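In: Predicted model follows, preceded by the sequence.
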Amino acid sequence: MDAIMNACYRMLHALIAVCLCLMTTFVFSNVVMRYFFNSGITWAEEASRYLFVWLIFLGAIVAFRENAHLGVDTLVNKLSVKGRKILFVANNILILLTMLLVVHGTWNLTTLTMDQNSPSMRIPLAFVYVAGFISSVSIVIIALGNLYKLLTNKMASDELLMITDSEDRQKIESVVGEEKSKGGPNS
């Protein structure tokens, strides 16, 4: 199961890269066309906007799985393992409830806009709203997986912290560690 999930996340990373490359290409070529030829590609701006929407929603899935969203861990670091587990469950339940509301809303928007076409590309607007639906369903699945791992004791205690350490924090801790080992002012 983990191999399938990892393959899905590699595919998501690839789709994000494709969206970013296409978006950059469309915007750059449109700028060049307008600057040098006094014309532009009519659908490029709309395509870039839709690719950006997909990029954001696919990135949200990856960021949630990798715990890369912004977070404050001051309280969590001070809690015991039991307290972290309680907070982890509460956090995932809140995420589940919120994402279920988003699933409902984006599904309604997707079905409502099936017959409406975009102005220049003439594609159904549902194509844009389904990105939110896919993202929220995926986050629901990840949150349920997190809860399952916790309840079946397949989660290490260091995974209870739902944010990853940034490079800045790691640098600060290494500098503080070096100062302590050298007998610096804070040791």
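Out: Yep, that arrived.
In: switch to C-alpha atoms for all contacts and neighbour counts from now on
Out: Will do.
In: quick one: the spatially most central residue of the chain from E179, how far?
Out: Centroid-nearest residue in the chain, with Cα atoms, centre = their mean: A60, separated by 1.6 Å. Here the criterion is Cα to Cα, to the nearest Å. By it, A60 lies 38 Å from E179.
In: Which residues are in contact with A68?
Out: The contact partners of A68, by Cα atoms under 8 Å, 6 or more residues apart in numbering, come to 163-164.
In: and if you look at L12?
Out: 58, 62.
In: which element is it on?
Out: Using DSSP states H and E, L12 maps to helix 2-37.
In: can you pull the buried residues of that helix?
Out: For helix 2-37, the neighbour count (16 or more other Cα atoms under 10 Å) marks 9, 12-13, 15-16, 19-20, 22-23, 26-27, 30-31 as buried.
In: take the one below as the second:
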Amino acid sequence: MSRIRNFIDNIESYVCRTLLATFVGLLFTQIVARQIFEHSISWIEELSVILFVWFAFFGASYAAKLNAHNRVTFHLKMLPGNGAKYVEAFADLFWIAFNLYFVYLSIEFIFKRMNKFWKAQTLGIEMKYFYLVLPIAFSLMAFRVAQVHYRQLVKGVKIKDPDAIDVAELKTQSPASISSAA
């Protein structure tokens, strides 16, 4: 059961890796086909763009899981005690509300406003299948934002920003290892 739970908890990471490898492989194939065989495969570019868009949306959800989205937080450091945590959680409630509203709008658009004649130019597949990334990714993002705050506020887990610089760790390293890490 823990393997399944681990897989589900890291689904965005696996999807992003797969999408990245696929669209880079497709673009490499297109470059080889054009440069060596002087032949272009028409559907590769369109599919690569679609996969890149899916990659970006799943990457945004993955960033939400890591609590690594860009945000202005300098003013939160001036709040006493746990005030910053609660103000950030309150602000993220608006983010969750926006995500859920966008899920509603995207489902409305995909299933009620798009018609079956809207197709990808070279692939010939209905566009609604490509637009499904919107409700999927925004649902995942809303879930991940809520999950981060549940882990922080209820379970007391400190989720570290992966881009944050640990000054104490830098002081213990030698100057050569710091310059090679950058």
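Out: Thanks, I have the structure now. In this text the structure is predicted, and so the values were computed from the model without any measurement.
In: How about I139 of structure 1, nearest residue that isn't a chain neighbour?
Out: Closest residue in space to I139 of structure 1, ignoring its immediate chain neighbours: I61 at 6.0 Å, by Cα to Cα, 6 or more residues apart in numbering.
In: Against L51 of structure 1, how distant is that neighbour?
Out: Using Cα to Cα, we find I61 of structure 1 at a distance of 16 Å from L51 of structure 1.
In: Show me where structure 2 has its helices.
Out: 2-9, 11-35, 42-65, 83-108, 127-131, 133-149, 167-172, 175-181 (DSSP state H).
In: Which one of those helices lies nearest to A120 of structure 2?
Out: Checking the helices of structure 2 against A120 of structure 2 by Cα to Cα gives helix 127-131 as the closest, at 5.9 Å.
In: now what about the closest one, what contacts it?
Out: With contact meaning Cα under 8 Å, 6+ apart, helix 127-131 of structure 2 is reached by 50, 110-111, 114, 118-120.
In: now the helix holding L12 of structure 1 and helix 44-65, what's the angle there?
Out: Counting by axes from the mean of the first three to the mean of the last three Cα atoms, to 10 degrees, helix 2-37 of structure 1 lies at 150 degrees to helix 44-65.
In: What is the mean deviation of helix 2-37 of structure 1 from its aligned residues in structure 2?
Out: Following the fit onto structure 2, the mean deviation recorded for helix 2-37 of structure 1 is 2.1 Å by mean Cα distance after the TM-score superposition for structure 1.
In: Please apply the same query to stretch 128-145 of structure 1.
Out: Here stretch 128-145 of structure 1, set against structure 2 after superposition, deviates by a mean of 1.6 Å using mean Cα distance after the TM-score superposition for structure 1.
In: T122 of structure 2 matches what in structure 1?
Out: Counting by TM-score structural alignment, T122 of structure 2 lines up with S120 in structure 1.
In: ok, now how distant is its match from E46 of structure 1?
Out: To E46 of structure 1, S120 of structure 1 is 7 Å away according to Cα to Cα.
In: Which of these two has more residues huddled nearby?
Out: Between S120 of structure 1 and E46, counted using other Cα atoms under 10 Å, the more crowded position is E46 (17 against 12).
In: show me the contacts for that one.
Out: Counting by Cα under 8 Å, 6+ apart, E46 of structure 1 makes contact with 120-121.
In: make it 10 Å
Out: Counting by Cα atoms under 10 Å, 6 or more residues apart in numbering, E46 of structure 1 touches 23, 26, 52, 118-121.
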